[in-house]
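Asker: structure for the following, please:
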Amino acid sequence: MSPHDGSGPKDAGAKAKTRAFIALAVFLLILGGTYVLQPDDFFLYVKAFHVIAVMSWMAGLLYLPRLFIYHTDAEIGSDRSETFKMMERRLLKVIMNPAMMVSWVLGLYLAWDIYGFQGGWLHLKIAMVVGLTAVHMFFSRAVRDFAADRPRGAASYWRIWNEVPTILMIVIVILVIVKPF
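Answerer: Predicted coordinates for the structure are as follows:
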């Protein structure tokens, strides 16, 4: 594999970025088309798209620390370490960042349009989503640290962090479904 034959990791990264951009553009076109057409059950479409975005974001938040756990065992500079760097970067940039943004935009729209930002459960839910966003930002920094071969932390450290998004997700789902207050 030559660096000049278009088959290197940078070319693969550019292709992945292009595919992600196309997928996001298609998703936004479908969402925009739904908004323009304004079917009677428009808010159900928004809810569905919100759930899809949240599922994608959560998949990344649950998988990225697992990659960190495996990455800590890879020798710095090894092919394995470089592969983990690429996987972490792509997961963050191609899936997690767009999914988080769409989750926030649609979630805030639903909070405003359906609930008028009323309800203690909603305020607590938004606080938990702010917590998820903080975890996302923390993981983003870790991706940069791993990419720069900075100190990694032990696998046990990342195993603990792997549980944080799960706990926040459980609280959020209970708040949304039960609406306890």
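Asker: could you use CA atoms for every contact and neighbour count after this?
Answerer: Fine.
Asker: can you give me the buried ones in stretch 19-34?
Answerer: Ala20, Leu24 (16 or more other CA atoms under 10 Å).
Asker: cool, and stretch 81-100?
Answerer: 81-82, 84-86, 88-92, 94-100.
Asker: outside of that stretch, which residues touch it?
Answerer: Stretch 81-100 has contacts (CA atoms under 8 Å, 6 or more residues apart in numbering) with 13, 16-17, 20-21, 24, 53-54, 56-57, 60-61, 64, 67, 71, 74-75, 133, 140, 143, 146-147.
Asker: could you also give me the structure for this next sequence, so I can compare it with the first?
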Amino acid sequence: MLYLWLKALHLAAVVTWIGGMIMLGLTLRHAVAGRPPDFQRLLAALHGWDRRVTGPAMGLAWILGIWMVVDAGWLGANWLWVKLVLVALLSGLHGFLAGNLRRLAGDAGWTPPPSLRLALPVTLAGLAVIAAMVVVKPF
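Answerer: Modelled structure (predicted):
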């Protein structure tokens, strides 16, 4: 019964985290293309959301995920290691996005790198492969 609660909370944390990353990716994509008039207010609000919600959700997803891995004895599963590498990459991408958001919110003249346009598809592709690893457990 505890495992099911951990899994439900882990899934809620992951959805919150990835939802925040999607917001970051979309906002920064628009920042590369051009800025609407109220953009600084949007950046400040998104930065606060990232610090109070998205970042803690990522941490909670990691904690609950590790707890489930240890509890279920999955440390030797190959699918898990593929998932963990991808989750670590998404965590790094989140840090990269949050750092760019912080720079952009602090300096209205700063222009983010065009490579940020890839953040959204990379996030979604990573999520799709992670979901496949967890559900299908191909190896």
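Asker: could you tell me the TM-score of the two chains?
Answerer: Laid over one another, the chains give 0.90 as their TM-score (TM-score structural alignment, normalised by the length of structure 2), with 136 aligned residues with a CA RMSD of 1.5 Å.
Asker: quick one, which of the contacts of stretch 81-100 of structure 1 are buried?
Answerer: 20, 24, 53-54, 56-57, 60-61, 64, 67, 71, 74, 133, 140, 143, 146-147.
Asker: from the contacts of stretch 81-100 of structure 1, which land in helices?
Answerer: 13, 16-17, 20-21, 24, 53-54, 56-57, 60-61, 64, 67, 71, 133, 140, 143, 146-147 (DSSP state H).
Asker: Arg66 of structure 1 matches what in structure 2?
Answerer: Aligned by TM-score structural alignment, Arg66 of structure 1 pairs with Leu26 of structure 2.
Asker: no wait, Ala14 of structure 1
Answerer: Ala14 of structure 1 maps onto nothing in structure 2, by TM-score structural alignment.
Asker: and Ala14 of structure 1, how many residues sit next to it?
Answerer: Here the number of neighbours of Ala14 of structure 1 (other CA atoms under 10 Å) works out to 11.
Asker: ok, now how distant is it from Gly60 of structure 1?
Answerer: Taking CA to CA, to the nearest Å as the measure, Ala14 of structure 1 falls 20 Å from Gly60 of structure 1.
Asker: what do we get in structure 1 for Pro138 of structure 2?
Answerer: Under TM-score structural alignment, Pro138 of structure 2 pairs with Pro180 in structure 1.
Asker: contacts only, for that match.
Answerer: Residues in contact with Pro180 of structure 1 (CA under 8 Å, 6+ apart) are Trp121.
Asker: does it belong to a helix, a strand or coil?
Answerer: Following DSSP: H, G, I helix; E, B strand; the rest coil, we place Pro180 of structure 1 in the coil state.
Asker: Trp110 of structure 2 sits in which helix or strand?
Answerer: Of the helices and strands defined by DSSP states H and E, none includes Trp110 of structure 2.
Asker: hang on, it packs against Arg103?
Answerer: Yes. Counting by CA atoms under 8 Å, Trp110 of structure 2 touches Arg103, with 7.3 Å between them.
Asker: so if I had to pick from these two, which one is more boxed in?
Answerer: Counted by other CA under 10 Å, Trp110 of structure 2 and Arg103 do not tie: Arg103 has more neighbours, with 15 against 12.
Asker: please pull up the equivalent of that one in structure 1.
Answerer: Match for Arg103 of structure 2 (TM-score structural alignment): Asp145.
Asker: and its match, what does it touch?
Answerer: Neighbours of Asp145 of structure 1 in contact, by CA under 8 Å, 6+ apart: Pro151, Arg152.
Asker: same question for Ala148 of structure 1.
Answerer: By CA under 8 Å, 6+ apart, Ala148 of structure 1 has no neighbours at all.
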